[in-house]
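**Student:** Sequence plus predicted model, see below.
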Amino acid sequence: MISADHSCLTLFNCCRSLTSVKQIHAHLSKIGLDVDPLIAGKLILQCCTAISASLALTYAHRFFGCLKAPNTFMYNTLIRGYSESQSPGCSFELFNQLNRNSGCSGSPPRPDSFSFAFVLKAAANMSSFRAGSQLHCQAFLHGLDAHLFVGTTLISMYAECGRGNSARRVFDEMPQPNVVAWNAMLTACFRCSDLEDARALFERMPFKNSASFNVQISGFMKAGKVESARSVFNSLGLKDDVTWNTMIVGFAQNSYFDEALMYFRDMLHMGIRPTEVSLIGVLSACADAGMLVSTKILHGFVEKSWFLENISVRNALLDAYSKCGDVGMARSVFDHMTVDRNVISWTCMISGLAMYGRVNEAIQLFYEMEESGVQPDRITFISILYACSHAGLIEQGHSYFSKMKDVYGLDPGIEHYGCMVDLYGRAGKLAEAYKFVSQMPIEPTDTIWRTLLGACSIHGNVHLAQRAREKLMVLDPNNSSDRVLLSNIYAVIGQWKDVAAIRNSMSTERMKKDPGWSMIEVDKLAYKFTAGRNYSGFTQEAYEKLGEIMSRLKEGGGYVPEVKSVLHDIEDEEKEGSVALHSEKLAVAFGLKRLHKSKTIHVMKNLRICKDCHEFMKIVSQLYDVDIVVRDRSRFHSFKDGSCSCKDYW
């Protein structure tokens, strides 16, 4: 029996799929070994920790329910599995069942330190202060609140619930906190945005390990204190892979795209093998910066390093190609995925097609996703609603919105309501958009009213714009973009007194509009241009080339600058100069100067492209026989032979 037990346990260690677990389980059931506590516990453990599929966790739970006398280890394993799943609430049900059984006669299973630690993790993942504090009381009754493992998890739970003071009390009451407990408290300080306490605590720590420094770096990065994180990194002598990963991901999240790539290269030069985390981090930097060349280089590295077997890395690669404007390569990556496509894979591809204006393909892919048995989630529906919005498909969009609840039981969130307002607004159905907002079952947020205000800006509806602005004055009075939008509406219809009033109020309150910038990648380097006059360095090349382009466009291209929204009290020549210096024009000029004629110019812009720049790109693409791809903050515009993929509907 011992030999058979050992053989079965070894087989379980080799299992990486639910199918293989079921095959071994069937064999064990035939020979009567599946009820052996050691083997049953190993089966549950393998399903809960070694196999990521949610079906494996469900299978383990069903098997658990068939056991006559499950022990504490089995309970703890399932509680742990659910605490890290999409259904952490199930951990509470299992814990309560374990707690009730502990009062029975005989030798029933009882909650131990692991039981409390795992169920507290579930409370932390749900940010449930009520459940967490009740569990704290239960731990006290069982005499386990002072246990090092439980106390450390309590600190993390209170931090996730935003209760820094409660976390600090637990820490202060710990008789002998170890380095893990100190690190948990340090994390809690950062989690609750208490940077000064975090610094002070770090200085007080009697012992530090690499995790202590990594917690500091991560905390500063999440707080946007990039230079503080860099300072901690530079102070370290020996840096592990987690340290490098934290820096790369932090740079990407804070839009330090060049630094993310540079640190990734430095890590490779140091001989440190990249991990899933570092690759996803650097790919996300390429995606957000629109760095297509770097994405292709990383694709080659991923293939050589055998990371294509990792579904998360492949999804990141798919997302990067989609956001860099190469939807063909994104589709190639997607098509080479077969049985391991998950909801993220499908959603990324649908979103990429939608951003590029290939709406029919996006809708077809959504149907294929449903037929494949992969259930769309809330983000998938945002992507498909977005696709309908940018193609003016009102009826289809409304159908998908209804399908969320009626077919999949998903309650629409504020993002989905925002998509519907955008759907009506872009199509010029402003009355329907306002009616939809007024009848929403949840309170409209500033984002909803801002979406409506943006639609009013596109279609010049001053009356409704003023109403939306009144709501925004209450919800988010200090947002400069709202006033800029309203100012532009007044300018287009010639209400210059109102324009002046808004701009004077912004000046009085020292509010500044978000500066427009555009980025282009040339020879593996990203060049960033801002709107306005800045004659220095590489920008001088862009200005000189742009001057040449503008002269050619006026002479033979039929280009007339769109200056309606520029202040009325300056000369026409100055108005034209103002719109001529938009950052995307400078980026395209730089691309024409530096790139080979056969190459497509890819530009990434942080704001919505204006009408004048849109017309400029169309004419340049025709006169210079060049393809231009511009990604603004909401979609791609692919300019070729004098036309745009958006068909002037954006």
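**Tutor:** Looks like it came in fine.
**Student:** Going by C-alpha atoms from here, please, whenever you check contacts or count neighbours.
**Tutor:** Will do.
**Student:** is it true that Arg163 touches Cys192?
**Tutor:** Yes - assessed by Cα atoms under 8 Å, Arg163 is found in contact with Cys192 at 7.5 Å.
**Student:** Distance of the closest residue to Gly418 other than its chain neighbours relative to Ala252?
**Tutor:** Nearest non-adjacent residue to Gly418, counting by Cα to Cα, 6 or more residues apart in numbering: Ile448, 5.3 Å away. Going from Ile448 to Ala252 by Cα to Cα, to the nearest Å gives 28 Å.
**Student:** Which residue of those two possesses the greater neighbour count?
**Tutor:** Neighbour count, other Cα atoms under 10 Å: between Ile448 and Ala252, Ala252 has more, with 26 against 22.
**Student:** Can you name the helix or strand that the more buried one falls in?
**Tutor:** helix 241-253 (DSSP states H and E).
**Student:** How about that helix, which residues are buried there?
**Tutor:** Val242, Thr243, Trp244, Asn245, Thr246, Met247, Ile248, Val249, Gly250, Phe251, Ala252, Gln253 (16 or more other Cα atoms under 10 Å).
**Student:** A further structure is provided below for comparison with the first:
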Amino acid sequence: MYSIFTFAYWVSKGHLVFDYFTYIFVLGACARSPSLSTLWLGREVHVKAFKSGFMSNLLVETTLIHLYANNKDVLSARRVFDEMTERSSATWNAMIRGYTSQQERAKKCCREALVLFRDMLNGVLGRLLLILPWFCVLSACSQLGELYSGACVHGFIEKTICRPEDDVFIGTGLVDMYAKSGLALHGRGKEALELLDAMGDFGIKPNPATFTSLLFACCHAGLTEEGLKLFQNTRSRFSIKPHIQHYGCIVDLLGRAGYLNEAYDFIIEMPIKPDAILWRSLSSACNVHGDLAMAEKVGKILLRLKPSKNSLHVTVTIEDYIALSNVYASAGRWRQVETVRKKMKSKRVETRPGGSFIQTISEST
């Protein structure tokens, strides 16, 4: 951050002439410190680079894509990408990785990542294939639940690049993709947990992503005790500090089992600030189990949430208002329903039209 403000200071003086290396370093600093303020500064640097004639430089443009993607402005990142006359492997990596890293609108962004990957293959040959973001592509297939597309990518990798077992990142991506379509989602959580012991037998240490997948498997298999024990082991046995995703899995795990009070206490006692996703998970569980009192409590908390400092995410969504309104409607409390609806109108919260994805598979004859 210091380098960013130093650059801004000397720009204001107007006495120095900067080369493209300066813009690469400053844009890179903005990309590594995502926030509303750095996004604003990054846009200012973008304008300055354009006026200085450096937007034809491949490295400046690629770093700019990193900046926008890391700051969740994927539309601006794609605009820069589309305007480029030349692209390197790092450029393709930056754009595809940017799509797959978006938590909001994840499905749509993952779809765009796969479309971009397809377009890339139509025009990319040779050595570039060796250094493409295969892990991100497999992650997109995993998040979309597209087992067929993931299997096609798997086959392409084996036929044209390498054996997956020779590349730990590609191998891990394949395991994650198949596991999310197989063991975890089909209730075979115990088999997924057995893989943790198998990793130890081969001398491979699990990382935070490993525990996210395992806790996800416990949630879908209803392995409440096993999931809680696994969560405790992340720190005590494997010396891994739990991330917000791990806490979210435990809230989901307890909520699915009907332990709503325990899930609420777990969120309250978390050493890190809970986000809206955790509260929405508990709210959904309350609706499933018919606990209207807890659903009302959680719904009110959601509507009171405010974005943290420099947050890039919208905390309260239309779904949060509708969920609380439905709670009141289920209890016949129509006056409260009207109050929530009026609040939506006063804050100009509009409903979004529904949508769906349809996967089509074409077979060659």
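**Tutor:** Okay, I see it. What you are looking at is a predicted structure, and each value in this text was computed from that prediction instead of being measured.
**Student:** The helix holding Ala252 of the first structure: what's the following helix or strand?
**Tutor:** helix 257-269.
**Student:** Now whichever helix or strand comes after that following helix: buried residues?
**Tutor:** Using DSSP H and E, the helix or strand that directly follows helix 257-269 of the first structure along the chain is helix 276-289. Of all the residues in helix 276-289 of the first structure, those buried under the rule 16+ other Cα under 10 Å are 277-289.
**Student:** so how far does the next helix-or-strand element following helix 276-289 of the first structure sit from its counterpart in the second structure?
**Tutor:** Following helix 276-289 of the first structure in sequence order, the next helix or strand is helix 292-304 (DSSP H and E). Once fitted to the second structure, helix 292-304 of the first structure is off its aligned match by 2.2 Å on average (mean Cα distance after the TM-score superposition for the first structure).
**Student:** which part of the second structure lines up with helix 292-304 of the first structure?
**Tutor:** Matched against the second structure by TM-score structural alignment, helix 292-304 of the first structure falls on residues 147-159.
**Student:** buried set for the matching stretch?
**Tutor:** Those would be Leu147, Ser149, Gly150, Ala151, Val153, His154, Ile157, for stretch 147-159 of the second structure by 16+ other Cα under 10 Å.
**Student:** State the distance from the fourth one to Ser142 of the second structure.
**Tutor:** This points to Ala151 of the second structure. From Ala151 of the second structure to Ser142 of the second structure the distance is 11 Å (Cα to Cα).
**Student:** burial measure for Glu227 of the first structure, as a count.
**Tutor:** With other Cα under 10 Å as criterion, Glu227 of the first structure counts 12.
**Student:** er, Asn233 of the second structure actually
**Tutor:** Asn233 of the second structure has 15 nearby residues by other Cα under 10 Å.
**Student:** what does it align to in the first structure?
**Tutor:** By TM-score structural alignment, Asn233 of the second structure lines up with Lys403.
**Student:** got TSV for the buried residues of helix 241-253 of the first structure, with distance to Glu548 of the first structure too?
**Tutor:** Listed next are the buried residues of helix 241-253 of the first structure as TSV, based on distance: Cα to Cα, whole Å:
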residue	distance to Glu548 of the first structure
Val242	49
Thr243	48
Trp244	45
Asn245	45
Thr246	45
Met247	42
Ile248	40
Val249	41
Gly250	40
Phe251	37
Ala252	36
Gln253	38
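**Student:** So Ser638 of the first structure is in contact with Ile628, correct?
**Tutor:** Yes - Ser638 of the first structure is in contact with Ile628 according to Cα under 8 Å; the separation is 5.9 Å.
**Student:** Check which residues of stretch 198-215 of the second structure are buried.
**Tutor:** Those would be Pro208, Phe211, Thr212, Ser213, Leu214, Leu215, for stretch 198-215 of the second structure by 16+ other Cα under 10 Å.
**Student:** Would you mind putting those residues into TSV with distance to Asp291 of the second structure and secondary structure alongside?
**Tutor:** Formatted as TSV, those follow (distance: Cα to Cα, whole Å; DSSP: H, G, I helix; E, B strand; the rest coil):
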residue	distance to Asp291 of the second structure	secondary structure
Pro208	33	helix
Phe211	30	helix
Thr212	28	helix
Ser213	29	helix
Leu214	28	helix
Leu215	25	helix
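**Student:** Val115 of the second structure: which of those residues is nearest?
**Tutor:** Ser213 (25.5 Å; Cα to Cα).
**Student:** how far away is the closest one from Leu147 of the second structure?
**Tutor:** Applying Cα to Cα to Ser213 of the second structure and Leu147 of the second structure gives a distance of 17 Å.
**Student:** Over to Arg237 of the second structure?
**Tutor:** 33 Å.
**Student:** Map Met199 of the second structure onto the first structure.
**Tutor:** Per TM-score structural alignment, Met199 of the second structure is aligned with Met369.
**Student:** thought that match was touching Cys348?
**Tutor:** No - judged on Cα under 8 Å, Met369 of the first structure makes no contact with Cys348 at a distance of 11.9 Å.
**Student:** Name the SS class of whichever residue in the first structure pairs up with Gly222 of the second structure, please.
**Tutor:** Using TM-score structural alignment to pair residues, one finds that Gly222 of the second structure aligns to Gly392 in the first structure. What DSSP: H, G, I helix; E, B strand; the rest coil gives for Gly392 of the first structure is coil.
**Student:** Find the residue closest to Gly392 of the first structure in space, skipping its chain neighbours.
**Tutor:** Going by Cα to Cα, 6+ apart, Gly392 of the first structure has Ala427 as its nearest residue, at 5.7 Å.
**Student:** Relative to Pro177 of the first structure, how far out is that neighbour?
**Tutor:** 61 Å.
**Student:** More neighbours: the two, which one.
**Tutor:** Neighbours were counted for Ala427 of the first structure and for Pro177 using other Cα under 10 Å; Ala427 has more, 20 against 17.
**Student:** same for the strand or helix carrying Phe92 of the first structure, what does it pack against?
**Tutor:** For Phe92 of the first structure, the element it lies in under DSSP H and E is helix 89-101. The contact analysis (3 or more Cα pairs under 8 Å, 6 or more residues apart in numbering; DSSP states H and E) places helix 89-101 of the first structure against helix 72-83, helix 113-125.
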